[in-house]
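Asks: Provide a 3D model corresponding to the input given below.
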Amino acid sequence: MRLINTTTLQLEEYFDRKIPPYAILSHRWEEEEVTFQDMIAEGAANSFKITGCCQRAREDGLKYAWIDTCCIDKSSSAELSEAINSMFKWYKNAEVCYAYLSDVLINGFDSTSLSSMFRRSRWFTRGWTLQELLAPHTIIFFDITWTEIGTKLQLRPLIEQITGITHLLNFNRASIAQKMSWAAERVTTRVEDQAYCLMGLFGVNMPPLYGEGDNAFRRLQLEILEVSDDESIFAWKEDLLWDTAGRMQSNLTLLQR
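Replies: You can find the predicted model right below:
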């Protein structure tokens, strides 16, 4: 696992039991993100997102942080596959997760306005952020200026309203059909990621095969059936399709309620 030293902003690599305590970032990918190659060549001193994450981690007494955009060498298919299959575990094992909402600004807004801005954040619409919401024990939400909004526990009623997730703190008690419903309206850039982003939520692993399209979801269902006897999985059609935005079409939802 490759981590950012929050003081030097340099990448360091650790393995298995030697992984030190770390903070982890949850965010939406935007047009200009610092990649692994950028970190090696130029560093991250000019990235407000990375430096803000590292500063808060230092304040919380953490020497290391993990950020997906720059800690994974995506030019390596083997490393990318390992990261996708490990991501849920990495978020679960983090000391704290910082959810950075770049489309929310709380300064100058009253609580009603904050609730509205928080509710409309696109962070709640992304496929990958579902596991990033559920896996970590502690999540702290921040606005675009790195001003703290609140924790998952403090904001629980509002988050449950936004997401429809009634098992926010004990998602393992939910049925397969319920978990699928949480993801149904979320979007991913790649069609395949609609399945890959759910692997950790269901406790399964499979190699990502970008280019397989809709077959990724069928493979996911088969993997789930290998580890679970929860028949609610059959409440979902096997031939799920996605629209051009990577979102499951609205008519392809639960067959039973």
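Asks: Every contact and neighbour count from this point should use C-alpha atoms.
Replies: OK.
Asks: Which helix or which strand is home to Glu12?
Replies: Secondary structure assignment for Glu12, by DSSP states H and E: strand 11-13.
Asks: Check which helices and strands that strand sits against.
Replies: strand 2-5 (3 or more C-alpha pairs under 8 Å, 6 or more residues apart in numbering; DSSP states H and E).
Asks: buried set for stretch 175-195?
Replies: 176-181, 183-188, 190-195 (16 or more other C-alpha atoms under 10 Å).
Asks: which residues are contacting that stretch?
Replies: Applying C-alpha atoms under 8 Å, 6 or more residues apart in numbering, the contact partners of stretch 175-195 are 124-128, 130, 163-165, 201-202, 209-217, 220, 230, 232-233, 235-236, 242, 245-248, 250, 253-254.
Asks: For the nearest residue to Leu252 once chain neighbours are set aside, which residues are in contact?
Replies: Of all residues not flanking Leu252 in the chain, Leu240 sits nearest, at 6.4 Å (C-alpha to C-alpha, 6 or more residues apart in numbering). By C-alpha under 8 Å, 6+ apart, the contact set of Leu240 is 214, 217, 248, 252.
Asks: how about this one, so we can line them up?
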Amino acid sequence: MRLIDAKLLKLERFDDDTKIPPYAILSHTWGSAEVSLQQFEDAYTGDHFTRFQFEQMAGYAKIVMASKQALEDGYAYVWVDTCCIDKTSSAELSEAINSMFRWYKNAKVCYAYLEDIEAGISPPPDSGTVDESIRWNPKKLHIKNRLSEARWFTRGWTLQELIAPLYVRFYTSNWSLIGTKANLLAELEDITGIDADALDGEPPESFSVSKRMSWASNRTTTRTEDIAYSLMGLFEVNMPLLYGEGEKAFVRLQEQILLDDDDQSIFAWSPSASNARPCTLGISVFATSPRDFAHGDDFHSYVPHGEPPTMTNQGVRVDLPV
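Replies: Predicted structure coming up:
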């Protein structure tokens, strides 16, 4: 795992997990001028002009501000996905994506940077509740309406970045504090459809497979495969990345979930309008996208007493009540 020294703005690598220091972590949506690992390293070994160009990049400003905030919070290191992963190495990228949920969970604090939300939102009272009287407070309603406009809440990768860390702080485009996951619990539940208990630290495995899938039903990723890869941590699944496989990635994810979890709510889905398939293509027991689980929130875990589902070369063998 690589971390940025928040004071020196240099990368350090930690190969021994037991020696990883306390760190803050950044959650954000990617723009067109992000800083890669190679650019980050080259900027400090190149000439003056190279470094000047580097420091004008919008992605660099995010790194600087996240580092500054980490130092103010007493953390010497910060992790930023754009420059802490060597994306030219398929092996490293695969390892990083399979470790992502754990890295966010182990962070001391997560900074959720909402670059499309301008300043003007002041932090709400520290209620940490979903009480209806709080939910309809005018100030809280204003905050919810503003937050719901953020692109951050529509992206696939930010789902685990919201759930995994215990402490999350939300910042506007100029790094003004909006609030924390704790004091925005009601707003976040309304915006995302994620149960308040899940946001408040209840382990994801406490919720049915279909419910967890429903949390991703309104989210998108740039690459088709990433909607599956971004959910691996939420289901405690590890699998190799095969970019180019398209929707098969989501089918593979469901197959892996079945190997570890007997919860048959994984079959509680229906094709969304955008995912409707011609009858000539046949019907699969697996969904093609989290969108098919839009109503998965209605289903609880169901583990039958019979034989658990098994994968065969013919497909899935499963005993279902009729």
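Asks: Please point out which parts of the strand holding Glu12 of structure 1 sit buried.
Replies: Leu11.
Asks: What ranges does the stretch 151-300 of structure 2 have for its helices?
Replies: Assigned by DSSP state H, counting those that start in this stretch, the helices in the stretch 151-300 of structure 2 fall at 157-163, 185-192, 196-199, 209-214, 226-229, 248-260.
Asks: Could you look over those and pick the most buried one?
Replies: Most buried of the helices of the stretch 151-300 of structure 2, by mean neighbour count (mean count of other C-alpha atoms under 10 Å): helix 209-214, with a mean of 26.
Asks: Let me have the helices of the stretch 151-300 of structure 2 in a markdown table, extended by distance to Phe54 of structure 2.
Replies: Rendered in a markdown table, the data for these read as follows (distance: least, C-alpha to C-alpha, whole Å):
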| stretch | distance to Phe54 of structure 2 |
| --- | --- |
| helix 157-163 | 26 |
| helix 185-192 | 35 |
| helix 196-199 | 36 |
| helix 209-214 | 39 |
| helix 226-229 | 28 |
| helix 248-260 | 35 |
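Asks: Which one of those lies nearest to Leu141 of structure 2?
Replies: Among these, the nearest to Leu141 of structure 2 by C-alpha to C-alpha is helix 185-192 (7.9 Å).
Asks: Going by contacts, tell me the helices and strands next to the closest one.
Replies: Counting contacts by 3+ C-alpha pairs under 8 Å, 6+ apart, helix 185-192 of structure 2 is packed against helix 138-147, helix 196-199.
Asks: Please identify the most buried of those.
Replies: helix 196-199 (a mean of 19).
Asks: In structure 1, what stretch matches the helix ranked longest in structure 2?
Replies: Ranked by number of residues, the top helix in structure 2 under DSSP state H is helix 90-106. Counting by TM-score structural alignment, helix 90-106 of structure 2 lines up with residues 77-93 of structure 1.
Asks: The matching stretch vs structure 2, mean deviation?
Replies: By mean C-alpha distance after the TM-score superposition for structure 1, the fitted stretch 77-93 of structure 1 averages 0.3 Å away from its aligned residues in structure 2.
Asks: contact partners of that stretch?
Replies: Everything outside stretch 77-93 of structure 1 that qualifies as a contact, by C-alpha under 8 Å, 6+ apart, is 24, 72-74, 97, 131-132, 135-137, 196-197, 199-201, 205-208.
Asks: Tell me the buried residues in stretch 51-63 of structure 1?
Replies: 51-58, 62-63.
Asks: The residues you listed in strands, which ones?
Replies: Here DSSP state E is the test, and those give no hits in strands at all.
Asks: For Glu148 of structure 1, state which of the residues you listed is nearest.
Replies: Set against Glu148 of structure 1, the nearest of the buried residues of stretch 51-63 of structure 1 by C-alpha to C-alpha is Arg56 (10.1 Å).
Asks: Which residue of structure 2 sits opposite the closest one in the alignment?
Replies: Using TM-score structural alignment, Arg56 of structure 1 pairs with Gln69 in structure 2.
Asks: For Asn145 of structure 2, see how far away its match is.
Replies: 26 Å (C-alpha to C-alpha, to the nearest Å).
Asks: Repeat that for Gly120 of structure 2.
Replies: Distance from Gly120 of structure 2 to Asn145 of structure 2, by C-alpha to C-alpha: 13 Å.
Asks: With adjacent residues omitted, what lies nearest to Ala70 of structure 2?
Replies: Nearest one to Ala70 of structure 2, counting by C-alpha to C-alpha, 6+ apart, is Ala24 at 6.0 Å.
Asks: Contacts only, for Ile50 of structure 1.
Replies: Here Ile50 of structure 1 is in contact with 44, 67 (C-alpha under 8 Å, 6+ apart).
Asks: His137 of structure 1 and Val96 touch, don't they?
Replies: Yes. The pair formed by His137 of structure 1 and Val96 meets the contact definition of C-alpha atoms under 8 Å, at 7.3 Å.
Asks: So between the two, which is more surrounded?
Replies: Using other C-alpha atoms under 10 Å, the more surrounded residue of His137 of structure 1 and Val96 is Val96, with 22 against 16.
Asks: ok, back up a step: turn the helices and strands packed on helix 185-192 of structure 2 into TSV, including distance to Ala6 of structure 2.
Replies: Listed next are those as TSV, based on distance: least, C-alpha to C-alpha, whole Å:
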stretch	distance to Ala6 of structure 2
helix 138-147	28
helix 196-199	28
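Asks: Can you check which part of structure 1 stretch 168-177 of structure 2 sits on?
Replies: Under TM-score structural alignment, the match for stretch 168-177 of structure 2 is residues 139-148.
Asks: counterpart of Thr158 of structure 2 in structure 1?
Replies: With TM-score structural alignment as the criterion, the equivalent of Thr158 of structure 2 in structure 1 is Thr129.
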